[in-house]
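Chemist: Quick check, what structure comes out for this input:
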Amino acid sequence: MKKSLVVIGQGYVGLPMALRAAEKGFDVVGLDTNGAVVEALNSGVSHIDDVSDEQLNRGLAGGYRAATDAATIGDADVVVVCVPTPLSADGGPDLRPVEAAARAIGEHVRPGTLVVLESTTYPGTTEEVFTPLVVGDILIPGVDVFIAFSPERIDPGNERFGVQNTPKVVGGLTPECGHRAREFYAEFVDTVVEAKGAKEAEMAKLLENTFRHVNIALVNEMVRFSHELDIDLWDAIECAATKPFGYMAFRPGPGVGGHCIPVDPSYLSHRVKAQLGYAFRMVELAEEINTAAPLYVATRIWQALNERRIAVNGAKVLLVGVTYKANISDRRESPADPLAKRLVELGAELSYYDPYIAEWQVEGASGLHLRSAEDLSAAARDADLVVLLQAHRDIDLKTLAHESTTVLDTRGVMPPGKSVSRL
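Modeler: Next up, the predicted model:
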């Protein structure tokens, strides 16, 4: 008999995992509150970059279906929660989606079910917030219902690592909860690592992303004074990266974006301040530096135009690649937004090119709605300055350098030439 799995949340985390479980023989229901998304999924139309329509249709033929009815939870052997946890106004995670999922589980869950929270949050959430809503006053965690936390590690656009070959960390409220979670994931994930408990698993996720946040801030700070000192920081990084131990290469850019790096460390900072009363200074400094990175890019744009005796007010500036990372259509927290907002404030005539984004409503800039240029070469020739923000694989960097009068390369990937300057 097939094991039954319900995955709550069918976004970039929940959908790939649901399809992988279906591939390994689970009877899977992808539960989502968005009726349009559910209808599209059941029609074989994917809404995320990492799942093709072909993969989705294979899943539909092999045991996957999408639904909006929470009553399906009552038939599940395992329930996994993959709902978003955006930042709230006070800097902590907005747990309302997690709480809603937990209440729905509590209303329908049957004894013996394994329930796993994957949504990123601060340490203690699984035990203090999620579990009470699931078990209520009747069920006992670790006896009637088995509850664990397992941080999502999806990297959108990563063609090398996916659900199967990315090691999975699990931490249970009790040892038995942890063992059951490990056994569940081991059925479709190559490597499963069992943490001491749920808090340790929650902390592991925040540690991973705080590590990246801080080190990106380090090089984003260094690129500023390296430019002033006439040092090619990218060359220095490549040299440092030849050391086979004790060093990991991070590279500067126009800022951080996406669902994790600019958001997750704030959960930990908020928790430390709220519960212990003091600041997590490393995270706060990293956030300050990385948030300022797009404004530094705007300053470099002003300098590049000024060197050619062109005023930024009225200058034609073309932004190339406005998603938060290369080769995906995800624009969450993209540094292109604050950069565009600042350039418009300075009076620049802004345009953009991105093969993944046909239209762009710039966050924070009321009324600024743009359409992607159709011909990159023509747009580059028409611009006073081209700014490379994301080097999508579909963008011919050599042609871009040739067609542009001046390019500001914020990623350090353009071929060298008279028209190209690095951040």
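Chemist: can we go C-alpha only for contacts and neighbour counts from here?
Modeler: OK.
Chemist: Skipping its backbone neighbours, what lies nearest the residue nearest the centre of the chain in space?
Modeler: Per CA atoms, centre = their mean, the C-alpha nearest to the average position across the chain is that of residue 259, at 3.1 Å. In space, and not counting its chain neighbours, residue 259 is closest to residue 332: 6.4 Å by CA to CA, 6 or more residues apart in numbering.
Chemist: Might you report the residue contacts of the one you found?
Modeler: By CA atoms under 8 Å, 6 or more residues apart in numbering, the residues touching residue 332 are 257, 258, 259, 323, 324.
Chemist: With residue 358 instead?
Modeler: Residues in contact with residue 358 (CA under 8 Å, 6+ apart) are 371, 372.
Chemist: ok, it to residue 394 distance?
Modeler: 14 Å (CA to CA, to the nearest Å).
Chemist: now residue 205
Modeler: 32 Å.
Chemist: And residue 409, by the same measure?
Modeler: When distance is defined by CA to CA, residue 409 is 17 Å away from residue 394.
Chemist: Could you give the number of residues near residue 276?
Modeler: Residues contacting residue 276 under the criterion other CA atoms under 10 Å number 9.
Chemist: this one as well, want them side by side:
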Amino acid sequence: MPADLAVIGLGHLGMPLAQAAVTAGIPTVGYRTGPDAGSLTAAELRRMHASGFRITSGPAELGRVRTAVICSPTPRDEDGTLDLGQVEAAARALASRLRPHTTVILESAVYPGTTEDFLRPLLEEGSGLRAGRDFHLAYSPSRVDPGNRGFSPANTPKVIGGLTPACTESAAAFYGRLTDKVVRARGPREAETVQLLETNYRHVNIALVNEMAVLCHELGVDLWDVVRCAETKPFGFQAFRPGPGVGGHTVPLDDLGGPLGPAGGRRLRMVELAQQVNDDMPQYVVQRAAALLNEHGKSARAARVLLLGVTYKPDVADLKGSPAHEIAVRLTELGASVSYHDPLVHSWSVLDRPVPRADSLYEAVAEADLTILLQHHRTYDLQGLSVKAQLLLDTRGAAPTGAAHRL
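Modeler: Below you'll find the predicted structure:
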């Protein structure tokens, strides 16, 4: 059966979209633009293939679909700007095969203006077609939350912003096959800025509660009890909780213009400060670890430190942006002997060296001078682990009250 949908980019955005489409009965082909980095299990992939899903690296099939969704990753460059290289590669591959009446949708995290000022010219120049007249063009922010069992594409509203009203309706008709609710934005720039706002909202609020964690430790206040009480307020408050840092694929953007906007564009100062606060958290965790060891008559140098959970998110086998990496680096620089345990990560390297993995969790916890919980996977029995541990630093507030030192 010929594919009706092409998902271009099979990473953390593309694979969940392809899975949702296959589940909805849409014949789907996946097109690679770089290394795959999806979070689907082998069993989920087998079910998709059994339902007709195919992966290709040749662009020929892109000319046979009615809808093409670009989900290519946009990682940060060394200067902090988003790298649109894979989006460009996807656009050029698609443009060479683009047919009239195709609906093209961008889901990658991008700067406002990217769909119109970057993607549109690539598609038009490569195809000889005109967006809004010969083919439909739209942007839709991806709302993927790996590991969240409460929300899936089916019950997560989808925002659509098309180049023209007809473009919006064409994209809405496609997403209406996947989700219960479609929300129409005024245009691509509004839809792109929705992605920006949602990402920055998360980082700013995490930064606030991370600063509160540092303050509350200095005041001798139990922040987790503060949050527990505050979240009973039925209006004007949403609970966020601190942690050792902020990982994941979505990164905050403090420059609304980016490389596509006007020179000297306005910067979002609050977002810039939030990023600084969150970037400081791994170092704060290491400082707390060294202080705990010192309080118990031990030096960080040559101390045996066990890191529990090194993924960026609980119960998701994804290391992207995980603060565990910097924490391990800084502990190693202090002279500590670092090992780790994570049920989802069977090998892990830091500074191009493999980090020893604990095979027997409880034995490793008992032998470590300090155990640091960085990620609370559901398989961890923190009550039992706290009994075994010589010292336990809980950066997630997950251990029973009084069973561990909290961040």
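Chemist: Now the TM-score, please.
Modeler: Once superposed, the chains reach a TM-score of 0.95 (TM-score structural alignment, normalised by the length of the second structure), with 406 aligned residues with a CA RMSD of 1.9 Å.
Chemist: one step back: out of residue 409 and residue 394 of the first structure, which sits in the more crowded spot?
Modeler: When residue 409 of the first structure and residue 394 are compared on other CA under 10 Å, the one with more neighbours turns out to be residue 409, at 24 against 11.
Chemist: And the more buried one, how far from residue 213 of the first structure?
Modeler: Relative to residue 213 of the first structure, residue 409 of the first structure is positioned 21 Å away (criterion: CA to CA).
Chemist: What are the buried residues along stretch 284-293 of the first structure?
Modeler: By neighbour count, and taking 16 or more other CA atoms under 10 Å as the criterion, the buried residues in stretch 284-293 of the first structure are 286, 287, 289, 290, 291, 292, 293.
Chemist: So which of the residues you listed is the closest to residue 134 of the first structure?
Modeler: Each of those was checked against residue 134 of the first structure using CA to CA; the closest is residue 287, at 34.2 Å.
Chemist: what's the helix or strand for that closest one?
Modeler: Secondary-structure element containing residue 287 of the first structure, defined by DSSP states H and E: helix 281-307.
Chemist: What is that helix packed up against?
Modeler: Counting by 3 or more CA pairs under 8 Å, 6 or more residues apart in numbering; DSSP states H and E, the packing neighbours recorded for helix 281-307 of the first structure are helix 198-228, helix 264-276, helix 336-345.
Chemist: I'd guessed the residue nearest to the centre of the first structure sits against residue 334; true?
Modeler: No. Proximity of residue 259 of the first structure to residue 334 does not meet the contact threshold set by CA atoms under 8 Å, at 9.7 Å.
Chemist: rewinding a little: quick one: the helix holding residue 287 of the first structure to helix 198-228, angle?
Modeler: Using axes from the mean of the first three to the mean of the last three CA atoms, to 10 degrees, one finds that helix 281-307 of the first structure and helix 198-228 are set 30 degrees apart in direction.
Chemist: chain center to helix 281-307 of the first structure: distance?
Modeler: In terms of CA atoms, centre = their mean, to the nearest Å, the centre of helix 281-307 of the first structure is found 21 Å from the chain centre.
Chemist: mean shift of whichever helix or strand comes after it relative to the second structure?
Modeler: Going down the chain from helix 281-307 of the first structure, the next helix or strand is strand 316-320, by DSSP H and E. Following superposition, strand 316-320 of the first structure is found to deviate from the second structure by 0.7 Å on average (mean CA distance after the TM-score superposition for the first structure).
Chemist: Could you tell me where strand 316-320 of the first structure falls in the second structure?
Modeler: On the basis of TM-score structural alignment, strand 316-320 of the first structure is assigned to residues 304-308 in the second structure.
Chemist: likewise stretch 350-360 of the first structure?
Modeler: Under TM-score structural alignment, stretch 350-360 of the first structure corresponds to residues 338-348 of the second structure.
Chemist: wait, what's in contact with the alignment partner in the second structure of residue 252 of the first structure?
Modeler: Under the alignment defined by TM-score structural alignment, residue 252 of the first structure is paired with residue 242 of the second structure. When contacts are counted by CA under 8 Å, 6+ apart, residue 242 of the second structure is found next to 206, 207, 209, 210, 213, 395, 396.
Chemist: Ranking by neighbours, what's the top pick from these?
Modeler: residue 207 (29 neighbours).
Chemist: Just give me the match in the first structure for that one.
Modeler: Alignment note: residue 207 of the second structure maps to residue 217 in the first structure; criterion TM-score structural alignment.
Chemist: That match contacts residue 284, doesn't it?
Modeler: No. Distance between residue 217 of the first structure and residue 284: 10.6 Å, which falls outside the contact criterion (CA under 8 Å).
Chemist: Could you pull up the contacting residues of the corresponding residue of the second structure for residue 196 of the first structure?
Modeler: With TM-score structural alignment as the criterion, the equivalent of residue 196 of the first structure in the second structure is residue 186. Taking CA under 8 Å, 6+ apart as the criterion, residue 186 of the second structure is in contact with 161, 162.
Chemist: Residue 186 of the second structure should be in a helix, yeah?
Modeler: No. Looking at residue 186 of the second structure with DSSP: H, G, I helix; E, B strand; the rest coil, it is coil, so not inside a helix.
Chemist: ok, the residue sitting furthest away from the middle of the second structure to residue 372 of the second structure distance?
Modeler: Distance to the chain centre peaks in the second structure at residue 297, reaching 39.1 Å (criterion: CA atoms, centre = their mean). Plainly put, residue 297 of the second structure is 18 Å away from residue 372 of the second structure if you go by CA to CA.
Chemist: still on that earlier bit, take the contacts of residue 332 of the first structure and write them to a markdown table, including secondary structure and distance to residue 349 of the first structure.
Modeler: Output for the contacts of residue 332 of the first structure, formatted as a markdown table (DSSP: H, G, I helix; E, B strand; the rest coil; distance: CA to CA, whole Å):
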| residue | secondary structure | distance to residue 349 of the first structure |
| --- | --- | --- |
| 257 | coil | 24 |
| 258 | coil | 26 |
| 259 | coil | 29 |
| 323 | coil | 20 |
| 324 | coil | 22 |
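Chemist: now, among those residues, which is nearest to residue 186 of the first structure?
Modeler: residue 259 (25.9 Å).
Chemist: Is residue 124 of the second structure within a helix or a strand, and which one?
Modeler: Per DSSP H and E, residue 124 of the second structure falls inside helix 120-127.
Chemist: what separates residue 341 of the first structure from residue 406 of the first structure, distance-wise?
Modeler: Here the distance between residue 341 of the first structure and residue 406 of the first structure works out to 21 Å (CA to CA).
Chemist: of the two, who's got more company?
Modeler: Taking residue 341 of the first structure and residue 406 together and counting by other CA under 10 Å, residue 406 has the greater number of neighbours (24 against 21).
Chemist: That one matches what in the second structure?
Modeler: Taking TM-score structural alignment, residue 406 of the first structure has residue 391 as its aligned residue in the second structure.
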